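*Asks:* Sequence first, predicted coordinates after that:
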Amino acid sequence: MQATRVGLVPLVCVGEPERIKPHDAARVCTAQLEAMGVSGRETVVAYEPVWAIGATEPAPAAYVVEVASRLREHLSPGTRLLYGGSAGTGIFANLAGAVDGLFLGRYAHEPRQLLAVLGEMAA
């Protein structure tokens, strides 16, 4: 990936367009990573199902955990994996170590919500 050759750490976003079984979702995301040439720990990967973007409820935690666990099998050790978009308060704890952090969307626009999410992650 050209960005890493010039000292940048790329943030690569992946996600399946429609709700499918978690193992199939992981396969779609893995194909996206391969198409972009993502192979090493010099990249941060943000995962969110496209069908959950802008939805009133995020994807179910069990679904995200399963997809993230399968993605980890494909990623190099040490690659940071984030869950993104509709992630807000209460989400990080429910992901039970499956992801390294959150890629916040609308929850980062409101300072109180952002502080609440950061407080949960620091605990």
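*Replies:* Okay, I see it. Numbers count the residues shown, from 1 in each chain.
*Asks:* drop to CA atoms for contacts and neighbour counts, all remaining ones
*Replies:* Noted.
*Asks:* ok, now which ones touch the residue lying closest to Pro77 once chain neighbours are set aside?
*Replies:* Closest residue to Pro77 apart from its sequence neighbours, by CA to CA, 6 or more residues apart in numbering: Arg41 at 6.7 Å. Counting by CA atoms under 8 Å, 6 or more residues apart in numbering, Arg41 makes contact with 75-80.
*Asks:* which among these gets closest to Cys13?
*Replies:* Arg80 (12.0 Å; CA to CA).
*Asks:* How about the contacts made by that closest one?
*Replies:* 41, 43-45, 99-100.
*Asks:* Buried only: go through the contacts of Arg41 for me.
*Replies:* Buried residues within these, counting neighbours by 16 or more other CA atoms under 10 Å: 75, 79-80.
*Asks:* With distance to Gly119 added, can I get the residues you listed in JSON lines?
*Replies:* Listed next are the buried ones among the contacts of Arg41 as JSON lines, based on distance: CA to CA, whole Å:
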{"residue": "Leu75", "distance to Gly119": "28"}
{"residue": "Thr79", "distance to Gly119": "24"}
{"residue": "Arg80", "distance to Gly119": "20"}
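*Asks:* Use this one as the comparison:
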Amino acid sequence: MSQTDSSTTKSQDAASQKLKALLVMGNWKMNGSLAANAKLLADLRTGLAEGVAEASAHFAVCVPAPYLAQVAEALKATEITWGAQDVSARDAGAYTGEVSAAMLKDFACTWVLVGHSERRSMHAEGDELVAEKAKAALIRGVTPVVCVGESLAERDAGQVHEVIAKQLAPVIALGAESLRQMVVAYEPVWAIGTGRTATPEQAQEVHAGIRQALSAAGAPDVKVLYGGSVKSSNAASLFAMPDIDGALVGGASLMADEFLRIGA
């Protein structure tokens, strides 16, 4: 085998290994009903059976808490895992309206989103609280997906890395052992639900910075997902970037075929 052939084979092997590691996670946000969910879940099962997506990509959905029982029942015999969109920093007690990590575990949740930009902006959740939620999830064996990202004003001011470093700092302070059990999702706020998407190069630049921070903290292999108007038409170019390990998908996760094709 020539040196060129050897290099090509190594490149193909690396691409194959990355595909196997891809995590495509849907965030239904505040959408759904028992009837609509039943159809969506059935379509996801059918799509997987028909090979719409690569069998080696892993799919997950984070759904509104009232539907966790329905989703757990519908997906229990599939390779799709599920989780919630938020969790309390408290384990139990007089916290009306809160949902604890122990409760999520009762529904066999693998994942929970913490620090999504909508929680940060609409519910005034700060960086320290996000870290506390991540810690609470880990204690109960639920994997936190820590969301970070900058606003358009912050990007235009050249503050992207500074903003994300600040958001990550309390999570990193939990220590390497905790970090290694998490997932990080980079979501530029200006690209969520707007139809605008960071270019693969813009996303990679931020992901590389996140990877550098995680590596310095002793957790270089943490999955770092990209979120922000991800769809099947732009997923491949994003996933081609070396530090993008998958996607956190919003609106497209409500359409089974489109969602599965993101991992195709």
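*Replies:* That came in fine, so what should we check first? Values in this document were obtained by computation on a predicted structure and should not be read as measured data.
*Asks:* Could you report the TM-score for this superposition?
*Replies:* With the length set by TM-score structural alignment, normalised by the length of the first structure, the two chains reach a TM-score of 0.83; 119 aligned residues with a CA RMSD of 2.1 Å.
*Asks:* and the buried ones among the contacts of Arg41 of the first structure, which of them are in strands?
*Replies:* Cross-referencing these against strands under DSSP state E gives Arg80.
*Asks:* any idea which of the buried ones among the contacts of Arg41 of the first structure is closest to Ile53 of the first structure?
*Replies:* Nearest member of those to Ile53 of the first structure, counting by CA to CA, is Arg80, at 20.8 Å.
*Asks:* What's that closest one aligned with over in the second structure?
*Replies:* Under the alignment by TM-score structural alignment, Arg80 of the first structure pairs with Lys223 in the second structure.
*Asks:* Could you do Leu115 of the first structure as well?
*Replies:* Leu115 of the first structure maps onto Leu260 in the second structure, by TM-score structural alignment.
*Asks:* Tell me if I'm right that that match and Gly47 touch.
*Replies:* Yes. The pair Leu260 of the second structure / Gly47 is scored as a contact, 7.3 Å apart, by CA atoms under 8 Å.
*Asks:* So between these two, which is more surrounded?
*Replies:* The residue with more neighbours, out of Leu260 of the second structure and Gly47 and counting by other CA atoms under 10 Å, is Leu260; that gives 25 against 18.
*Asks:* sorry, back to before: may I ask which helix or strand encompasses the match of Leu115 of the first structure?
*Replies:* helix 256-262 (DSSP states H and E).
*Asks:* Please name every helix or strand in contact with that helix.
*Replies:* helix 34-49, helix 232-239 (3 or more CA pairs under 8 Å, 6 or more residues apart in numbering; DSSP states H and E).
*Asks:* ok, then the element right after the longest one?
*Replies:* Where DSSP H and E defines the elements, the next helix or strand beyond helix 34-49 of the second structure is strand 58-63.
*Asks:* Could you do the last one as well?
*Replies:* Later in the chain than helix 232-239 of the second structure, the nearest helix or strand by DSSP H and E is strand 246-249.
*Asks:* ok, and what's touching that next one?
*Replies:* 22-27, 185, 223-231, 239, 259.
*Asks:* Please flag which of these sit within helices.
*Replies:* Secondary structure assignment by DSSP state H places 239, 259 of these in helices.
*Asks:* before we move on, the earlier item: and the gap between the aligned partner of the residue nearest to Pro77 of the first structure in the second structure and Leu138 of the second structure?
*Replies:* Counting by TM-score structural alignment, Arg41 of the first structure lines up with Arg180 in the second structure. Distance from Arg180 of the second structure to Leu138 of the second structure, counting by CA to CA, to the nearest Å: 11 Å.
*Asks:* do Thr46 of the second structure as well
*Replies:* For Thr46 of the second structure, the distance to Leu138 of the second structure - CA to CA - is 32 Å.
*Asks:* Tell me which of those two has more neighbours.
*Replies:* Leu138 (19 against 14).
*Asks:* Next one: that one from Ala169 of the second structure, what distance?
*Replies:* 17 Å.
*Asks:* And Leu104 of the second structure, by the same measure?
*Replies:* 26 Å.
*Asks:* what do you get for Ala36 of the second structure?
*Replies:* For Ala36 of the second structure relative to Ala169 of the second structure (CA to CA), the value is 39 Å.
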